[in-house]
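Trainee: this one's sequence-less:
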């Protein structure tokens, strides 16, 4: 097994040792070389136009026109400089700053988009707004995963919670004619899946990963059976949900670029914004968050100070299920006007990757989910504008981004110490 070379820096004063890995520098170098092959082996003549305004914007920004090959080579140069800077920080015993990684990523994306959209117009607003929409269920799923692992339970059942939420939302909204009833039903379905996981993992000490996988398979089988036997014959009454409509926030929605992207969305997207803030604030600024993290890090110590470990895990796993269930509601109340079997298509596992990528932090996991949503939407946009990038590569793009993010950007990360470990009170 090979290991990434690292530099150890020792401080004689307090005898602290800092190990700085070369992983980020190596990944930067590899991606710089690979990206340079695009304009070298497949040069693209012409210009790329970036459309910065939507059709109904009060303020119409002019298109940003860039030379395709020139922008790609400029991106290669900047990426090479960032790689050198990362190597410099590593040789000095310092970690590569996050802003430097962000610069590398942004330049890579702009350079690739300019190369791929040569001779066409790329709708930037649609690309970003669609990315947020596609990332919404991933964000809800990632938040549920963060809450679960922070309290000490590995929530592999995110996929099942999303699918159960989508099914319940479709049925409840169809029966009541209210999307809000569908949203509540999705939360209840997520809670039930989380409760089943909790019973086996917390009370009976069953391996949490195995229980999560079994629950995913169970929900897939159950919803597929009900879809064929119940929803298909009664689609008009049970699978015709009332949808959430797009809501534009006055004034804010008229801000160029930002307005259409953030403030012309459905209600569930706005709920997602609120959920991210509440989970972050609650986790780091409230007694609830302190107890949650204590149980996930050292349940024995938490127990000695009077925190009921089992009850804390049960409550938070049901909360995590409710949050993930809202993500499932997005599929049938916003994205698609009907439930289809296995319509989540593995989004729960991408959300789980976002949890790891985000180092079990709600804000970082949200950013990771947004990155995956951007990669997914990009494949559709480039196909529409007729990009020469092979469709097979575009289908791989979200997963390539996942591998790059987890392998190159995250580096070493430590999950909560008691995550996945049953607590047996002595």
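Mentor: In hand now; what should we look at? Computed from a predicted model, the values in this text were never measured in an experiment.
Trainee: alpha carbons only for contacts and neighbour counts from here, please
Mentor: Fine.
Trainee: centroid residue for this protein?
Mentor: Residue closest to the average C-alpha location in the chain (Cα atoms, centre = their mean): residue 369, at 1.5 Å.
Trainee: ok, that residue touching residue 143?
Mentor: No. Counting by Cα atoms under 8 Å, residue 369 stays clear of residue 143, with 9.9 Å between them.
Trainee: which secondary structure element contains the residue nearest to the centre of the chain?
Mentor: Assigned by DSSP states H and E, residue 369 falls within helix 362-384.
Trainee: so what secondary structure elements neighbour that helix?
Mentor: On a contact count with 3 or more Cα pairs under 8 Å, 6 or more residues apart in numbering; DSSP states H and E, helix 362-384 meets helix 124-150, helix 267-285, helix 347-357, helix 391-404.
Trainee: buried sites along that helix?
Mentor: 362-379, 381-382 (16 or more other Cα atoms under 10 Å).
Trainee: and if you look at stretch 286-293?
Mentor: Result for stretch 286-293 [16+ other Cα under 10 Å]: buried residues 289, 291-293.
Trainee: for comparison:
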């Protein structure tokens, strides 16, 4: 049996898709396909999910439809270019959206029936349509309009820690280690950033310290999971509990008693990018942010490029998919895992710094509020891809911000349900709304050199 990883020496590692090998073999030898049966596994998760959203739309937008006008404000008072408000009639808008969602659900079922993959863009279109119909339904007859620009800005702000955590989770799992300790890495980064910045008055130094704190938490994870072969999920959960308990103790006994000295961090100022910051909707959302957000943009691009277009990324993926084969071509499997898990922790720690240096300010007990677990769900929802995981994190951030926006306009949706929305969305994501998800083959499996 040929190895799925081929090459010469340490630098010539290549990950080959077994399906691609099979296709190439049949192309070179047409007769070799005789006697082979092609197994097709259909996944109905996506079309069933589409149907559920279509039924919800039918219930809310048609059966329980509301009369009145819904107003969407696209520009803020300080925007250079002012866009006109968009006003729609709620009930007919809901009816049109419902019909379109039913059509998308039917298309999804037909695609799966003929053994074709449901494209990701179809899910995105369904989500945008459902959201538009829901906002029109919720705002019908309300005295306040939907502030679209504010909704987007708030969503990006809430997504920043999730994106950093998701990037750390992608790197860690791609190299073969399940990183359940994202929550602890975020919290450690937030704590150290607050303390160091408060003492020194230098937010840049706090940002660096946050990365170091996240890397130290990952060091413990790597040491127990890789060297001592302890179950990775258990180690991650224990680390989360340990960091929560430690930061709570230090907050109560040290920070709260010396708040002016130890818990008054200097936050980063917002930096407006010339010209780009004046683009309607996009400018206020993406280009009127702090340095941490701009670092996030760079981190997403660098991780994506490095993971799929460099020798480092090739080795990382090789170790996460087939460590035995990677070992045969000279890659130090456990060493690669160890250092990349620490790198993942450092990236996640930067996300923790955003809580105290970019948005909230002073450190509070358990201020991450489960963001690490949602970031882990974004990794799965994004199918272990940096770009898709980033989009999933943005979706979760949007869902979190939506609850406060609807509360301001006086939505008929109970506030308790809106508080549940991000976590309900997380369950849908992990359950496989986008179809089949297969993580790295060796993720969570310790490697023992034979």
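Mentor: Happy to help now that I have it. This is a predicted model, so every value here is computed, not measured.
Trainee: Got a TM-score for the pair?
Mentor: The TM-score (TM-score structural alignment, normalised by the length of structure 1) is 0.95; 416 aligned residues with a Cα RMSD of 1.4 Å.
Trainee: how much does the helix holding residue 369 of structure 1 stray from structure 2?
Mentor: Its aligned residues in structure 2 lie a mean 0.4 Å from helix 362-384 of structure 1 after superposition (mean Cα distance after the TM-score superposition for structure 1).
Trainee: Where in structure 2 does stretch 93-112 of structure 1 fall?
Mentor: Across structure 2, the stretch matching stretch 93-112 of structure 1 (TM-score structural alignment) is residues 115-134.
Trainee: now the matching stretch, how far from the chain's geometric center?
Mentor: The chain centre lies 18 Å from the centre of stretch 115-134 of structure 2; the measure is Cα atoms, centre = their mean, to the nearest Å.
Trainee: again with stretch 231-241 of structure 1
Mentor: Chain-centre distance of stretch 231-241 of structure 1: 31 Å, with Cα atoms, centre = their mean.
Trainee: still on that earlier bit, so for the match of stretch 93-112 of structure 1, what gets flagged as buried?
Mentor: By neighbour count on 16+ other Cα under 10 Å, the buried set for stretch 115-134 of structure 2 is 118, 122-123, 126-127, 129-130, 132-134.
Trainee: In helices only, show me these.
Mentor: The members of those that map onto helices under DSSP state H are 122-123, 126-127, 129-130, 132-134.
Trainee: Format those residues as TSV; extra columns: distance to residue 366 of structure 2.
Mentor: What follows is those, written out as TSV (distance: Cα to Cα, whole Å):
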residue	distance to residue 366 of structure 2
122	37
123	34
126	35
127	31
129	35
130	33
132	34
133	35
134	32
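Trainee: Can you tell me which of these is nearest residue 174 of structure 2?
Mentor: residue 123 (24.9 Å; Cα to Cα).
Trainee: Leaving out chain neighbours, which residue sits closest to that closest one?
Mentor: Nearest residue to residue 123 of structure 2, sequence neighbours excluded (Cα to Cα, 6 or more residues apart in numbering): residue 434, at 7.4 Å.
Trainee: And that neighbour, what's its match in structure 1?
Mentor: Aligning on TM-score structural alignment places residue 434 of structure 2 opposite residue 410 in structure 1.
Trainee: coming back round to it: check the secondary structure at the residue nearest to residue 123 of structure 2 for me.
Mentor: Following DSSP: H, G, I helix; E, B strand; the rest coil, residue 434 of structure 2 is assigned to coil.
Trainee: Distance check, it against residue 398 of structure 2.
Mentor: Distance, residue 434 of structure 2 to residue 398 of structure 2, using Cα to Cα, to the nearest Å: 18 Å.
Trainee: same check, this time on residue 358 of structure 2
Mentor: For residue 358 of structure 2, the distance to residue 398 of structure 2 equals 18 Å [Cα to Cα].
Trainee: cool, residue 423 of structure 2 as well?
Mentor: 12 Å.
Trainee: Same check on residue 44 of structure 2?
Mentor: The gap separating residue 44 of structure 2 from residue 398 of structure 2 is 26 Å, by Cα to Cα.
Trainee: before we move on, what about residue 349 of structure 2?
Mentor: 22 Å.
Trainee: now do residue 447 of structure 2
Mentor: Using Cα to Cα, residue 447 of structure 2 is found at 39 Å from residue 398 of structure 2.
Trainee: And for residue 133 of structure 2?
Mentor: According to Cα to Cα, residue 133 of structure 2 and residue 398 of structure 2 sit 16 Å apart.
Trainee: Now do the same for the residue nearest to the centre of structure 1: its match in structure 2.
Mentor: In structure 2, residue 369 of structure 1 lines up with residue 393, judged by TM-score structural alignment.
Trainee: tell me the contacts of its match?
Mentor: 159, 162-163, 166, 374-375, 378 (Cα atoms under 8 Å, 6 or more residues apart in numbering).
Trainee: how does it look with 7 Å?
Mentor: Counting by Cα atoms under 7 Å, 6 or more residues apart in numbering, residue 393 of structure 2 touches 159, 162-163, 375, 378.
Trainee: Mind putting these into JSON lines with distance to residue 145 of structure 2 and neighbour count?
Mentor: As requested, the contacts of residue 393 of structure 2 are exported to JSON lines (distance: Cα to Cα, whole Å; neighbours: other Cα atoms under 10 Å):
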{"residue": "159", "distance to residue 145 of structure 2": "24", "neighbour count": "28"}
{"residue": "162", "distance to residue 145 of structure 2": "28", "neighbour count": "35"}
{"residue": "163", "distance to residue 145 of structure 2": "29", "neighbour count": "35"}
{"residue": "375", "distance to residue 145 of structure 2": "31", "neighbour count": "32"}
{"residue": "378", "distance to residue 145 of structure 2": "30", "neighbour count": "33"}
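Trainee: For my notes, confirm residue 439 of structure 2 occurs in a helix.
Mentor: No. Going by three-state DSSP, the assignment for residue 439 of structure 2 is coil, not a helix.
Trainee: Give me the neighbour count for it.
Mentor: Neighbourhood size, residue 439 of structure 2 [other Cα atoms under 10 Å]: 17.
Trainee: cool, and residue 404 of structure 1?
Mentor: Considering only other Cα under 10 Å, residue 404 of structure 1 is surrounded by 14 other residues.
Trainee: what do you get for the one 4 residues further on?
Mentor: One way to gauge burial is a neighbour count; for residue 408 of structure 1, by other Cα under 10 Å, it gives 18.
Trainee: Please report how far it lies from residue 80 of structure 1.
Mentor: Distance, residue 408 of structure 1 to residue 80 of structure 1, by Cα to Cα: 16 Å.
Trainee: how about residue 88 of structure 2, secondary structure?
Mentor: Residue 88 of structure 2 - assigned by three-state DSSP - is strand.
Trainee: if we can go back for a sec, mind filtering the contacts of residue 393 of structure 2 down to those shared with structure 1?
Mentor: Retained contacts for these in structure 1, judged by both residues aligned by TM-score structural alignment, their matches' Cα atoms under 7 Å, are 159, 162-163, 375, 378.
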